[in-house]
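> Requesting a structural model of the entry that follows:
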Amino acid sequence: MTNNRPNIALVTPLKDELNNIDKFLDSVKNQSIPIKTLIIVENDSIDGSKEYLDRITELENIEQFKVININFEDTTYRVGKKYATIINTGFENLREEPFYDELDYIGILDCDVFPEMDYYKKLTGFLMNNPEIGISSGLIFTNEGKQHIANQNWVRGGCRIWKKDCFDQAGYRIAYTADTVSVALAHLKGWKTETLKSAKVISREVDVRFSNSSEKGYHAYYRGHTLLYMTLKSLYTILIKRKVKTGSTLLVGYMKSMLSRRPRIDDDKLRKYFKYYMFNKLIKKYL
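The predicted model follows:
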């Protein structure tokens, strides 16, 4: 920490965000504390985003600004392992920086997510005062003030930060639902994860680019969730949230994945964590 000021590194995945770039960069430049580095990982943009970013060499309030350009054979927008690969590219590049050991916090900030001015001041203060918490985020709202996700206790993926010690110990895994997996990795290393309700970001609606309950059913199977857990989750979605199609498709996707023996995450400790997910949440410990 330099002069009692936290050193924060942010990684941003970006594809075809020309209309958002200026607003995004302004939200970072206007933070009430400086940002040590912002690494944008641009991939396969065709709307002029790459060329626009090429013209930016430095930004106020950001000590180092870097753009990495990568390409994929499949150029469509995809969450899952492709998103995790993009994020990990930024993390791997960050690890090679000479100032890496000086960092205090490492985060993800999606290009369609716009943090309030005190966002990182609030989060770093919160983490500094809670040594047991390794990952945190604020809550996400739309421009109209609607909260994105009902569960206020789930650490959001696109605007989270890790304490560097937690990041180094737990790591980041290229996997389906890498955000969920990274929380599990932190828990298995003895860290807690918690949202800061007073910290706020604005973003577009969740799943605007991707919404496929059947594939999310596979992701649950991939992680190692049990059939009982998925049945209860589907029933909750259908009966309580009144999303009949979403809940039923989620369970069907899980069942099809189970019957066809689709690949699962290749980590026994993680599969065990998700197998006992409900029990873990009840006892607040992680098997």
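> C-alpha from now on. contacts and neighbour counts both.
Fine.
> helix/strand/coil for the residue lying closest to Lys243 once chain neighbours are set aside?
Excluding the flanking residues, the one nearest Lys243 by CA to CA, 6 or more residues apart in numbering is Thr237, at 5.7 Å. State at Thr237, reduced to three classes by DSSP: H, G, I helix; E, B strand; the rest coil: helix.
> from memory Thr237 sits against Lys245, does it?
No - the pair Thr237 / Lys245 is not scored as a contact, 9.2 Å apart, by CA atoms under 8 Å.
> quick one: which of those two has more around it?
Higher neighbour count among Thr237 and Lys245: Thr237, with 18 against 12, using other CA atoms under 10 Å.
> Could you check how far the more buried one is from Val244?
7 Å (CA to CA, to the nearest Å).
> about what we covered before: wait, what's in contact with the residue nearest to Lys243?
Listed by CA atoms under 8 Å, 6 or more residues apart in numbering, the contact set of Thr237 reads Lys243, Val244, Thr246, Gly247.
> which stretches of the stretch 1-150 of the chain form strands?
Ranges of strands within the stretch 1-150 of the chain are 8-14, 35-43, 62-70, 105-108, 113-115, 133-141, based on DSSP state E, counting those that start in this stretch.
> same thing with the stretch 151-287 of the chain?
Taking DSSP E, counting those that start in this stretch, the strands of the stretch 151-287 of the chain run over residues 160-163, 192-203.
> Excluding chain neighbours, give the residue nearest to Ala175 in space.
Nearest non-adjacent residue to Ala175, counting by CA to CA, 6+ apart: Lys81, 5.0 Å away.
> same thing with Ser137?
Excluding the flanking residues, the one nearest Ser137 by CA to CA, 6+ apart is Arg160, at 4.4 Å.
> Near the one you found, how many other residues are there?
Arg160, neighbours per other CA under 10 Å, totals 22.
> I'd guessed it sits against Gly107; true?
Yes - using CA under 8 Å, Arg160 makes contact with Gly107 at a distance of 5.5 Å.
> Next, the second sequence, to be compared with the first:
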Amino acid sequence: MKYIIITLVKNEFSNLLRTAKYVTEQSLKPELWVIVDDNSTDQTPDLIRKLRKNYDFIVAIQLPTNEKSYNSVTKYGYAIRYATNYVMLNYYDVYNKINYVGVLDADLYIPSNYYDKVIKLHESNKHIGIASGLFFEVLKPFTKRRGKIIKLRLYPWPISAAMIIKKECLEEIGGFPTVPQPDVAAMIKAIEKGWKIGVTTSTYAIHLRPRNLKTLINAGYGNYLLHLPLIKGLLQGLYNAIKFRYPQQVGLTIGYLIGLASRENKINDQIIHKYLRNINTSRIIKNSIIYSALNRKYINYKILEKFTKNIYYVIDQKI
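The predicted model follows:
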């Protein structure tokens, strides 16, 4: 049950400070936590140096300065792959003994049992290649206040921002994809290779920074580049906006329209192209194992889906 974590940051001093607390308090510690700095101009580099001094399992690397400015649609996959290769070359002994590679965004809350629970899900079923906890999102921008009631929404899909990939699966799909929407691409490639996507109900991650319109436009543009079929690409944002009462989701449709207008060349990946053309992304969930590591019973996806319309109110002193 050995793993590493990779986190990409750019000007995220406050988020990284909070995330460092969550990572260092994990009940199952990582072999390495690789923090990839995309040439931050705030206090992030100073914080990374301080963290490295205090924790010997933290590794800091910087992306080459000749790369284009940070864009989560086009660069995220490249950065994760860059970090993975860095570990393989410079920490071969560690890479050789780990079983899992975790991807963790800096704007999440994860409880101290997160990696222990998700990896136990992996260990419970050899066919799971990618897994996460439940995915909650704060509905309004988060500000800390002791005892504040936080409004959350549960989504019925794996949280790519805190997913854990079995090393064998990662190697089988050719490494972390360097394409737009690399998390979706990774799951598609894993499914096509016969792996399952797992979600454990025994732990969770909370996205503390609601996705804004710009982020969703980028995601919609990425969907276009991935060959998402025209009808789904145009209707997905509108459908999500109505179903989840989340108006910003129309950004997916806007981004797809921008892609159509740009006529930019789509990615040349026949596996992803064929999958999205013949099936569409909903099969990622239909092929998923929704599993509880606590009671060891499979949970029907339809049952979980019913709760996505609910809004959860929690009082959390820790976030």
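> Counterpart of the residue nearest to Lys243 of the first structure over in the second structure?
Per TM-score structural alignment, the equivalent position to Thr237 of the first structure in the second structure is Asn240.
> That match and Ser112 of the second structure: what is the separation?
From Asn240 of the second structure across to Ser112 of the second structure, the span is 31 Å (CA to CA).
> circling back: among the contacts of Thr237 of the first structure, which ones are in helices?
Val244, Thr246, Gly247 (DSSP state H).
> out of the residues you listed, who has the most neighbours?
Highest neighbour count within these, by other CA under 10 Å: Gly247, with 24 neighbours.
> Now do the contacts for the residue nearest to it when sequence neighbours are not counted.
Excluding the flanking residues, the one nearest Gly247 of the first structure by CA to CA, 6+ apart is Ser234, at 4.4 Å. Taking CA under 8 Å, 6+ apart, we find Ser234 of the first structure in contact with Gly247, Ser248, Leu250, Leu251.
> I figured the second one was touching Ile238, is that so?
Yes - contact criterion CA under 8 Å: Ser248 of the first structure and Ile238 qualify, at 7.2 Å.
> Show me which of the two is the more surrounded one.
Remark: of Ser248 of the first structure and Ile238, Ser248 carries more neighbours, 20 against 16, as counted by other CA under 10 Å.
> Can you tell me how far the closest residue to that one other than its chain neighbours is from Phe274 of the first structure?
Spatial nearest neighbour of Ser248 of the first structure, excluding adjacent residues (CA to CA, 6+ apart): Ser234 at 6.3 Å. Distance of Ser234 of the first structure to Phe274 of the first structure, computed by CA to CA: 16 Å.
> and what of Asp47 of the first structure?
Asp47 of the first structure is 39 Å from Phe274 of the first structure, where distance means CA to CA.
> between these two, who's got more neighbours?
Shown here are Asp47 of the first structure and Phe274; by other CA under 10 Å, Phe274 has more neighbours (23 against 13).
> To which residue of the second structure is the more buried one aligned?
Using TM-score structural alignment, Phe274 of the first structure lines up with Leu276 in the second structure.
> Lys164 of the first structure: how many residues sit nearby?
Residues contacting Lys164 of the first structure under the criterion other CA under 10 Å number 23.
> What's it aligned with over in the second structure?
By TM-score structural alignment, Lys164 of the first structure lines up with Lys167.
> could I get the ones in helices among the contacts of Thr237 of the first structure as a markdown table with distance to Val41 of the first structure?
A markdown table is the format used below for those (distance: CA to CA, whole Å):
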| residue | distance to Val41 of the first structure |
| --- | --- |
| Val244 | 37 |
| Thr246 | 32 |
| Gly247 | 34 |
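> For burial, what's the neighbour tally of Asp26 of the first structure?
15.
> Same question for the one 3 residues further on.
Other residues lying near Lys29 of the first structure total 17 when counted by other CA under 10 Å.
> Ok, which of the strands of the stretch 151-287 of the first structure comes nearest Leu259 of the first structure?
Shortest distance between Leu259 of the first structure and the strands of the stretch 151-287 of the first structure, using CA to CA, is found for strand 192-203: 33.4 Å.
> residues in the second structure aligned with that closest one?
On the second structure, the counterpart of strand 192-203 of the first structure by TM-score structural alignment is residues 196-207.
> Average offset of the matching stretch relative to the first structure?
In the superposition with the first structure, the average deviation recorded for stretch 196-207 of the second structure is 1.9 Å (mean CA distance after the TM-score superposition for the first structure).
> what's that stretch in contact with?
The contact list for stretch 196-207 of the second structure (CA under 8 Å, 6+ apart) reads 107-111, 113-114, 117-118, 121-122, 127-138, 157-159, 162, 187, 190-191, 284-285, 287-294.
> that older thread, next, count neighbours for the equivalent of the residue nearest to Ala175 of the first structure over in the second structure.
The alignment partner of Lys81 of the first structure in the second structure, by TM-score structural alignment, is Thr74. When counting by other CA under 10 Å, one arrives at 20 neighbours for Thr74 of the second structure.
> who touches Thr74 of the second structure in this structure?
Neighbouring residues of Thr74 of the second structure by CA under 8 Å, 6+ apart: Thr178, Val179, Pro180, Gln181, Gly222.
> And the last one, how far from Ser262 of the second structure?
With distances defined as CA to CA, the gap from Gly222 of the second structure to Ser262 of the second structure amounts to 12 Å.
> neighbours around the residue lying closest to Gly157 of the first structure once chain neighbours are set aside, how many?
Using CA to CA, 6+ apart and skipping residues adjacent in sequence, the residue nearest Gly157 of the first structure is Asp179, 5.3 Å away. Asp179 of the first structure has 20 neighbouring residues, counting by other CA under 10 Å.
> No further queries at this time; thank you.
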